[in-house]
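Below are the sequence and a predicted model; questions follow.
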Amino acid sequence: MLLDAVPDHIQSRLADYAKLLRIDRPIGSLLLLWPTYWALWLAGDGSPSIGNVIVFTLGVFFMRAAGCAINDFADRDWDKHVKRTRDRPLTAGRVKPREAVVLFVGLCLVSFLMVVLFTNTLTLYLSFGGAVLAFIYPFMKRYTHLPQLFLGAAFSWAIPMAWAAETGELSQLAWLLFTANVLWTVAYDTFYAMVDRDDDIKVGIKSTAILFGDADRAIIGVLQTLVLLILVLVGQRAGLGTVYYLSLLAMACLFIYQQFLAKDRDRAACFRAFLNNNWAGFAVFAGLVIDRLIA
């Protein structure tokens, strides 16, 4: 194989970069991708521009990787105290802080160039907001118990960008999708934060899991219900049909399953509840695609 010809120290370096950028863990990219596709398929009435699909698919993966790099840079001193993160390349010293910053800037620039070259002016203006959100989110856990809200905004900003790229304008539907995705992100990232809650309390990291306390599952349930209600409203405003509403029923069933998984607040089970949201996002995307195909 070609990789066998690469010296071992370079292979090791590349493996650490891959771990820093979470290339080996695509779940974050998928959670970004499905809502972006919701926006593209709705804005494009079921037939989005192939160019926009390619640009935003690549952009999602690049910006998620950039977000991981700046997140680990921000948390490099705290991650060593958290069981799940203490062996990350930056925390363990295998990657230098300046390398993470260079990767963040480089990936942001590549994403920005794609927007400049292949989309329109409105999308270009919106991209600055996305870069700011990607940069500030990792630092919010120092100052507020609502860093998940900032993550939700960062993870949802591709929605208005995709809508603008596809239609040249922003509509109420775009902002309804944005709102639904912010709430959904807060819900599933609270499951994620429940995994680290005990460690985070010890080192002083703030999160919604800590803020919600024993009411965590109840509040997640409220957020999940609001997500479904807003997506029902989206379906009504967009004139979507039965298949779309069946996909929302599938999402609701998955939400119930996630609540069941997290009932005892076991770390591994909460992480499984977080991961399960990939299927919830995919279910809605599949419903949108099929609904538009048969409309």
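Perfect, I can see it now.

rest of the way, CA atoms for contacts and neighbours
OK.

Tell me how many other residues surround residue 239.
Residue 239 has 9 neighbouring residues, counting by other Cα atoms under 10 Å.

this is the comparison structure:
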Amino acid sequence: MKRFTFWPQAYLGLTFNWGALLGWAAVRGSLDPYIVLPLYFSGVFWTLVYDTIYAHQDKEDDVKVGVRSTALRFGDLSKEWISGFGIACISSLALCGYNADIGWPYYAFLTAASGHIVWQILTVDLSCRADCNRKFVSNKWFGALVFGGILFGKLAT
């Protein structure tokens, strides 16, 4: 996709997160769009956050070989775009939790996950490959917080 569009991270998000739809359908036997669609789109937006940060590591090489990415598309406005995707991710997760009637621990964990995304965006040095990689790798903690919220939120209901 990097050869065809400046949005390969969006394509990645749409494909990677397809598992949310498939997993829900496999476990529940049907799709509840009020729960599954916000879950799916939260994953797409999260992918746009972490993979745009990741793409900043490769932007010089991408220019040399003539491929595209959101890092190149957004340029100096990357943090603003990433912030918007982060807000959309957290908002979608909150809507998903509300529609799924998940208990209060979910929102406590989601608050911590929000803090993690804010920390990433505020502190990432998009011109430093090593820092972009550190922030990209730190997304395991974002995922762990969301998972913990779902687990403990469901146990509380």
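That came through, no problem. Everything numeric in this text was worked out from a predicted model, so none of it was measured.

Give me the distance between the residue nearest the centre of structure 2 and residue 107 of structure 2.
Centre of structure 2 computed as the mean C-alpha position; nearest residue by Cα atoms, centre = their mean is residue 46, 0.8 Å away. Distance, residue 46 of structure 2 to residue 107 of structure 2, using Cα to Cα, to the nearest Å: 17 Å.

Go ahead and report the secondary structure state at residue 3 of structure 2.
Following DSSP: H, G, I helix; E, B strand; the rest coil, we place residue 3 of structure 2 in the coil state.

which ones are touching it?
For residue 3 of structure 2, the contact set (Cα atoms under 8 Å, 6 or more residues apart in numbering) comprises 66, 67, 68.

Please, a ChimeraX command that selects the buried ones among these?
This is the ChimeraX syntax for the buried subset of the contacts of residue 3 of structure 2, where burial follows 16 or more other Cα atoms under 10 Å:
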select :67,68
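
Quickly find the element holding the residue of structure 2 most remote from its centre.
For structure 2, the residue at maximal distance from the C-alpha centroid (Cα atoms, centre = their mean) is residue 64, at 27.6 Å. Residue 64 of structure 2 is part of helix 59-65, with elements assigned from DSSP states H and E.

Can you tell me which of the contacts of residue 3 of structure 2 is closest to residue 32 of structure 2?
Distance to residue 32 of structure 2 across the contacts of residue 3 of structure 2 (Cα to Cα) is lowest for residue 68, with 35.4 Å.

Just give me the match in structure 1 for that closest one.
In structure 1, the residue paired with residue 68 of structure 2 is residue 206, using TM-score structural alignment.

which residues does its match contact?
Residue 206 of structure 1 neighbours (Cα under 8 Å, 6+ apart): 141, 142, 143, 144, 145, 146, 147, 200.

hmm, 10 Å instead?
By Cα atoms under 10 Å, 6 or more residues apart in numbering, the residues touching residue 206 of structure 1 are 140, 141, 142, 143, 144, 145, 146, 147, 148, 193, 197, 200.

The first one contacts residue 207, doesn't it?
Yes - in this structure, residue 140 of structure 1 is within contact of residue 207 by Cα atoms under 10 Å, at 9.3 Å.

who touches both of the two?
With Cα under 10 Å, 6+ apart as the test, residue 140 of structure 1 and residue 207 both reach 146, 147, 148, 149.
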